[in-house]
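Peer 1: The sequence and its predicted three-dimensional model are supplied below.
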Amino acid sequence: MTQPKEELGMLERHDELIHHDIIPRLEKVEKAQMDFSTQAEVITGQVKEVTVQVAEIKSSQTNLELTVMKDGQETRSILNKFVDHYFATDKERLQTERDVIHVDERITLKRFSTREKIVLGVVGAFAGSGGILAGIAALIQFFK
């Protein structure tokens, strides 16, 4: 009969050990597992949110790149038109200046009298490249 008392004492110690030591430990482990599961769900949700945000950022970046490229193309087009217009205007101005100079030369020649034109022609003939030689040849023939 001592065995049942010993067994009963052993059972009471085991019961006391289970209730005071093992069960609180198991409760802590279960709570930690629950916390871990909850945190894993939260982290999974956050990862999904970050993934969605990264996809949105990529899409926005692509849209921004397209917008910048279109704006750059439009800017180049406008600048090309401006440059073409500027050079056309500059070319027209130079042509106008040439035309004015040419007209001034014609007007100047038209203002000479007939006598002045003849003198100018004779001087031009003698002062021109072949005119000097022709004048010298004429003078040599004259003195012979």
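Peer 2: Thanks, I have the structure now.
Peer 1: alpha carbons only for contacts and neighbour counts from here, please
Peer 2: Noted.
Peer 1: For the protein, which segments are assigned as helices?
Peer 2: 2-17, 23-111, 114-127, 129-143 (DSSP state H).
Peer 1: can you put these in TSV and add mean neighbour count?
Peer 2: Formatted as TSV, the helices of the chain follow (neighbours: other Cα atoms under 10 Å):
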stretch	mean neighbour count
helix 2-17	11
helix 23-111	12
helix 114-127	13
helix 129-143	11
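Peer 1: this is the other structure I want to compare:
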Amino acid sequence: MSYNLIKALHALVAIAATGPLLFAPWLSARLKNSRAENATLLLQGLEVTDRYYNIAGWILMLSGIGMFWLNDWHRLFQIWFLLSVVIFVIDSLAEKRLRDPAISTLTKSHPSNDDWTHASERLHKAVLIQMVSTAAIVVIMLLHSLLDINMLNIIPFYQR
């Protein structure tokens, strides 16, 4: 395994993971105000973006684990990595608590039903949270060279 090859794959997959989230907010906003004939198409579009986002996310995590295993294990204790993990947990919670139940409701419902509006609003909120979370992680990754605080270097009680 080549570290540079895995790093290049990791960078490309990060771009692939953010790509679908550029379209998802637009699709979810349109879904909130859609007519019956457009709703199914918009919902299918959101499911496709979610599928590609999840596949890219898994490849991203596996390539990141590969990089840590090969060379970067010490980065587990750096602030940028810990912050990225916290943001990823927020992203995952938005998906499990808002997006998945909303998609389930929308696939069983019709735009004329009362629960459609509430579920489409929840879906839009989840998509926005995921978009902001992913963008924040990408920004952190791009700027991580500036965030060089290492948890191993912090001394709880500094002695003179």
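Peer 2: Okay, I see it. Just so you know, these numbers come straight off a predicted model, no measurement behind them.
Peer 1: Give me the TM-score for these two chains.
Peer 2: Once the chains are overlaid, their TM-score stands at 0.31 when taken by TM-score structural alignment, normalised by the length of the first structure; 63 aligned residues with a Cα RMSD of 4.0 Å.
Peer 1: helix or strand for residue 117 of the second structure, which one?
Peer 2: Per DSSP states H and E: residue 117 of the second structure is located in helix 114-143.
Peer 1: List the buried residues for that helix?
Peer 2: 116-117, 119-131, 133-134, 136-138, 140-141 (16 or more other Cα atoms under 10 Å).
Peer 1: That helix packs against which elements?
Peer 2: helix 3-18, helix 20-32, helix 79-94, helix 100-108 (3 or more Cα pairs under 8 Å, 6 or more residues apart in numbering; DSSP states H and E).
Peer 1: Give me whichever of these is most buried.
Peer 2: helix 20-32 (a mean of 20; mean count of other Cα atoms under 10 Å).
Peer 1: could you check the angle helix 100-108 makes with it?
Peer 2: Angle, helix 20-32 of the second structure to helix 100-108, by axes from the mean of the first three to the mean of the last three Cα atoms, to 10 degrees: 50 degrees.
Peer 1: picking up where we left off before, quick one: closest of the helices and strands packed on helix 114-143 of the second structure to residue 54 of the second structure.
Peer 2: Comparison of those against residue 54 of the second structure by Cα to Cα identifies helix 3-18 as nearest, at 7.7 Å.
Peer 1: ok, and what's touching that closest one?
Peer 2: With Cα atoms under 8 Å, 6 or more residues apart in numbering as the test, helix 3-18 of the second structure has contacts from 52-54, 56-57, 59-60, 63-64, 66-67, 70-71, 131, 134-135, 138.
Peer 1: distance of the residue nearest the centre of the first structure from residue 87 of the first structure?
Peer 2: For the first structure, the residue nearest the mean C-alpha position is residue 72 (6.3 Å; Cα atoms, centre = their mean). From residue 72 of the first structure across to residue 87 of the first structure, the span is 22 Å (Cα to Cα, to the nearest Å).
Peer 1: now swap in residue 102 of the first structure and tell me
Peer 2: Counting by Cα to Cα, the gap from residue 102 of the first structure to residue 87 of the first structure is 22 Å.
Peer 1: cool, residue 131 of the first structure as well?
Peer 2: Taken as Cα to Cα, the span from residue 131 of the first structure to residue 87 of the first structure is 43 Å.
Peer 1: circling back: mind putting the helices and strands packed on helix 114-143 of the second structure in TSV, distance to residue 42 of the second structure included?
Peer 2: Formatted as TSV, these follow (distance: least, Cα to Cα, whole Å):
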stretch	distance to residue 42 of the second structure
helix 3-18	19
helix 20-32	6
helix 79-94	20
helix 100-108	11
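Peer 1: Nearest approach to residue 38 of the second structure belongs to which of those helices?
Peer 2: Closest among these, using Cα to Cα: helix 20-32, at 7.8 Å.
Peer 1: so what secondary structure elements neighbour whatever helix or strand comes next after the closest one?
Peer 2: Using DSSP H and E, the helix or strand that follows helix 20-32 of the second structure in sequence is helix 36-67. Secondary-structure packing of helix 36-67 of the second structure (3+ Cα pairs under 8 Å, 6+ apart): helix 3-18, helix 20-32, helix 100-108.
Peer 1: And helix 36-67 of the second structure, what's buried?
Peer 2: Neighbour-count burial for helix 36-67 of the second structure [16+ other Cα under 10 Å]: 39-40, 42-43, 45-46, 49-50, 52-53, 56-57, 59-60, 63-64, 66-67.
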